[in-house]
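Chemist: Dropping the sequence and predicted coords here.
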Amino acid sequence: MWISVISLFPEMFKEIIKYGLINKSIKKKLLNINFFNPRDFTKNKKVDSLIYGGGGGVILKAKPLIRTIYQAKLQMQHHVKIIFLSPQGKKINVSCIKKLLSYKKMIFICGRYKGIDERIINNFVDEEISIGDYILSGGELPAMVLIDVLVRNIPGVLNTISSCTTDSFFNNGLLGSPNYTKPKILKFLKNNNVPKVLISGNHKKIKEWRLKQSLGMTWLKRPDLFKKKILTKKEKFLFNKFKNSYLKKR
């Protein structure tokens, strides 16, 4: 995957490329990431201006962004998708991530202040993407979030593909099941035993337990997601077992 980031503050990204899966993906040559600063494509470094029609704040001007976009596209050559990180965009979800993963070359535009000139969006941007219904100071943090989400799903980055396919949301729209590790018993804690099924070695029963827990956790923690889920006959059976057990304990 090849990603170019257009930002007034590319130095903000220096830390995220030093660590974790992003650094690993770069070293394994599974990710090529470059940064372009619109200030480098102006004579006086002036990239913002007041909004026509009045009102508070400034936005990024069109011409510096256009020059920056063309430079990024020139380096990446053809078949580039341009993504604008914007609170007005489509909220990021699993289907959005899977779609972006099919793009091999992308340019992320990070806005600042009140945003960017609308003509850039109308003429250059393929998709607007949001990470939530709130306002940040710029698009850099959303871009970092999006890069991190994409990288962990690039084949070859994680040691095993199940590390991401069993994550919350990727599991057929369900939350993930609870996880445990050594030791088997933690003294002085309530509910301190690891569920016996997980150390039974019976993979069929473990799979069913995890599905039952995923259904139950989604029902309890994210009822909005659970309502959208069309359950199979088996899933209904497992969910009812979870629900009955949960209600008995209350």
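Modeler: Yes, it's here. Residues are numbered from 1 along each chain as shown.
Chemist: CA only for contacts and neighbour counts going forward, please
Modeler: Noted.
Chemist: ranges for the helices of the protein?
Modeler: Using DSSP state H, the helices of the chain run over 20-27, 62-76, 94-101, 118-123, 140-151, 162-165, 203-221, 223-228, 233-249.
Chemist: now those as a markdown table including mean neighbour count and distance to P183?
Modeler: Listed next are the helices of the chain as a markdown table, based on neighbours: other Cα atoms under 10 Å; distance: least, Cα to Cα, whole Å:
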| stretch | mean neighbour count | distance to P183 |
| --- | --- | --- |
| helix 20-27 | 16 | 26 |
| helix 62-76 | 17 | 49 |
| helix 94-101 | 14 | 33 |
| helix 118-123 | 12 | 53 |
| helix 140-151 | 18 | 30 |
| helix 162-165 | 12 | 21 |
| helix 203-221 | 18 | 19 |
| helix 223-228 | 13 | 32 |
| helix 233-249 | 13 | 25 |
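Chemist: would you list those helices in a markdown table and tack on distance to D40?
Modeler: Shown next, in a markdown table, are these (distance: least, Cα to Cα, whole Å):
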| stretch | distance to D40 |
| --- | --- |
| helix 20-27 | 25 |
| helix 62-76 | 8 |
| helix 94-101 | 28 |
| helix 118-123 | 18 |
| helix 140-151 | 18 |
| helix 162-165 | 38 |
| helix 203-221 | 47 |
| helix 223-228 | 45 |
| helix 233-249 | 56 |
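Chemist: closest to Y180 out of those helices?
Modeler: Comparison of the helices of the chain against Y180 by Cα to Cα identifies helix 203-221 as nearest, at 11.9 Å.
Chemist: Find the centremost residue of the protein, please.
Modeler: V149 (3.7 Å; Cα atoms, centre = their mean).
Chemist: That residue and Y103, how far apart?
Modeler: To Y103, V149 is 14 Å away according to Cα to Cα, to the nearest Å.
Chemist: again, but for G111
Modeler: Per Cα to Cα, G111 is found 21 Å from Y103.
Chemist: Which one of the helices of the chain lies nearest to D48?
Modeler: Of these, nearest to D48 by Cα to Cα is helix 62-76, at 9.0 Å.
Chemist: one step back: the helices of the chain: which one's closest to L189?
Modeler: Judging the helices of the chain by Cα to Cα, what sits closest to L189 is helix 233-249, at 17.9 Å.
Chemist: what's the angle between the closest one and helix 203-221?
Modeler: Relative orientation of helix 233-249 versus helix 203-221 (axes from the mean of the first three to the mean of the last three Cα atoms, to 10 degrees): 60 degrees.
Chemist: and here's the other structure:
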Amino acid sequence: MRFHVLTLFPGLFESVLSYGVLGRAVEQGHLGLELTDIRDFSRDRHRTVDDRPFGGGPGMVMRPEVTAAAVDHARARMPAEAPVVYLSPQGETLDHQKVAELADLPGLTLLCGRYEGIDERALESRVDRELSIGDYVLSGGELAALVVIDAVSRLQPEVLGEPASAAEDSFVEGLLDCPHYTRPQDFEGRAVPEVLLSGDHGRIRQWRRQQALARTWERRPELLRERGLSGPERALLSEYIRETGGDPAALEELPGRVE
């Protein structure tokens, strides 16, 4: 997987992507990363990339000819199938399904805006897709681009030390992840659930499934309304709700699901 990032602050990526899982993946050649400073395509000696907006208003806007030249440079260096993605609060919200779609591509060019944004004409002529990481505004697209790189990279072969880790993450099956425990067995009077010490892998799998269903039901019920429940899942969640003093009848509103 190759990433080409267009930014005014390439040093920000160099520092962050030198550590942890992504740093190892880049070092070992499992991920390709190229950084381009948008200022390199400015046409004046001051390396100006922005100007005042037509119509007035606060802030500055990134100039279209500078942005377009940077994108054209990146396209020439990336696979033809690699889209140009602009990180923007106006974009479609990133979720696991979109991350999985992006992970199947040979590469991504990530365009990071600053100031009040980028001249709309450059976006219309050069950008294939706009993505947002949430309904809030950042100072620029760099942090959002790092989120995309991290999320997409986790689904690439050989990036994670244990490939099964990505397959068991939250949202992969439309559920939140189950709780996890390690040593010591007792922490401040809180014990590890007995089932995890039993050595019975069948019981452990069932417990983890039940906990994932329960956590999703309690914290993100809209995910279950969209996803539905299979027969065995409905039985597991009903059992949990009864044991915690709830009424399983509330599950009747959830659609069925075929596994």
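Modeler: That came through, no problem. This structure is a prediction, so every number in the text was calculated from the model and none was measured.
Chemist: Mind checking which of G111 and Y103 of the first structure has more residues around it?
Modeler: Set G111 of the first structure next to Y103 and count neighbours by other Cα atoms under 10 Å: G111 wins out with 22 against 14.
Chemist: Identify the residues contacting that one.
Modeler: 7, 60, 84-86, 138-140 (Cα atoms under 8 Å, 6 or more residues apart in numbering).
Chemist: Make JSON lines out of these and add distance to C96 of the first structure.
Modeler: What follows is the contacts of G111 of the first structure, written out as JSON lines (distance: Cα to Cα, whole Å):
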{"residue": "S7", "distance to C96 of the first structure": "22"}
{"residue": "L60", "distance to C96 of the first structure": "26"}
{"residue": "F84", "distance to C96 of the first structure": "14"}
{"residue": "L85", "distance to C96 of the first structure": "13"}
{"residue": "S86", "distance to C96 of the first structure": "14"}
{"residue": "G138", "distance to C96 of the first structure": "21"}
{"residue": "G139", "distance to C96 of the first structure": "18"}
{"residue": "E140", "distance to C96 of the first structure": "19"}
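Chemist: Give me the aligned partner of I116 of the first structure over in the second structure.
Modeler: By TM-score structural alignment, I116 of the first structure lines up with I118 in the second structure.
Chemist: For its match, the count of nearby residues, please.
Modeler: Taking other Cα under 10 Å as the criterion, the count of residues near I118 of the second structure is 22.
Chemist: residues touching the residue lying closest to it once chain neighbours are set aside, list them.
Modeler: Spatial nearest neighbour of I118 of the second structure, excluding adjacent residues (Cα to Cα, 6 or more residues apart in numbering): M62 at 4.6 Å. By Cα under 8 Å, 6+ apart, the contact list for M62 of the second structure reads 49-51, 113-119.
Chemist: Which residue range of the first structure does the lengthiest strand in the second structure align onto?
Modeler: Ranked by number of residues, the top strand in the second structure under DSSP state E is strand 84-93. Counting by TM-score structural alignment, strand 84-93 of the second structure falls onto residues 82-91 of the first structure.
Chemist: Check stretch 216-225 of the second structure too.
Modeler: Counting by TM-score structural alignment, stretch 216-225 of the second structure corresponds to residues 218-227.
Chemist: Need the contact partners of the matching stretch.
Modeler: The contact list for stretch 218-227 of the first structure, computed with Cα under 8 Å, 6+ apart, reads 173-175, 215.
Chemist: Can you pick out the most distant pair from those?
Modeler: Distance extremes for the contacts of stretch 218-227 of the first structure: the farthest pair is G173 and L215 at 9.8 Å, using Cα to Cα.
Chemist: still on that earlier bit, just the buried residues of the contacts of G111 of the first structure.
Modeler: Buried members of the contacts of G111 of the first structure, counted by 16 or more other Cα atoms under 10 Å: 7, 60, 84-86, 138-140.
Chemist: contacting residues for the residue nearest to the centre of the first structure?
Modeler: Neighbours of V149 of the first structure in contact, by Cα under 8 Å, 6+ apart: I97.
Chemist: Trace it over to the second structure, please.
Modeler: Taking TM-score structural alignment, V149 of the first structure has A151 as its aligned residue in the second structure.
Chemist: Likewise for Q71 of the first structure?
Modeler: Using TM-score structural alignment, Q71 of the first structure lines up with H73 in the second structure.
Chemist: repeat for S130 of the first structure
Modeler: Match for S130 of the first structure (TM-score structural alignment): S132.
Chemist: still on that earlier bit, would you check how far apart the residue nearest to I118 of the second structure and S88 of the second structure are?
Modeler: From M62 of the second structure to S88 of the second structure the distance is 13 Å (Cα to Cα).
Chemist: I figured G174 of the second structure was touching R227, is that so?
Modeler: Yes - with contact defined as Cα atoms under 8 Å, G174 of the second structure and R227 form a contacting pair (6.4 Å).
Chemist: Mutual contacts of those two, please.
Modeler: What both G174 of the second structure and R227 touch, as defined by Cα under 8 Å, 6+ apart, is an empty set.
Chemist: picking that back up, the match of S130 of the first structure contacts P89, doesn't it?
Modeler: Yes - at 5.1 Å, S132 of the second structure counts as touching P89 under the criterion of Cα under 8 Å.
Chemist: For the closest residue to R209 of the second structure other than its chain neighbours, list the residues it contacts.
Modeler: In space, not counting the residues next to it along the chain, R209 of the second structure is nearest to C178; the distance is 7.2 Å by Cα to Cα, 6+ apart. By Cα under 8 Å, 6+ apart, C178 of the second structure lies in contact with 208-209, 211-212, 215.
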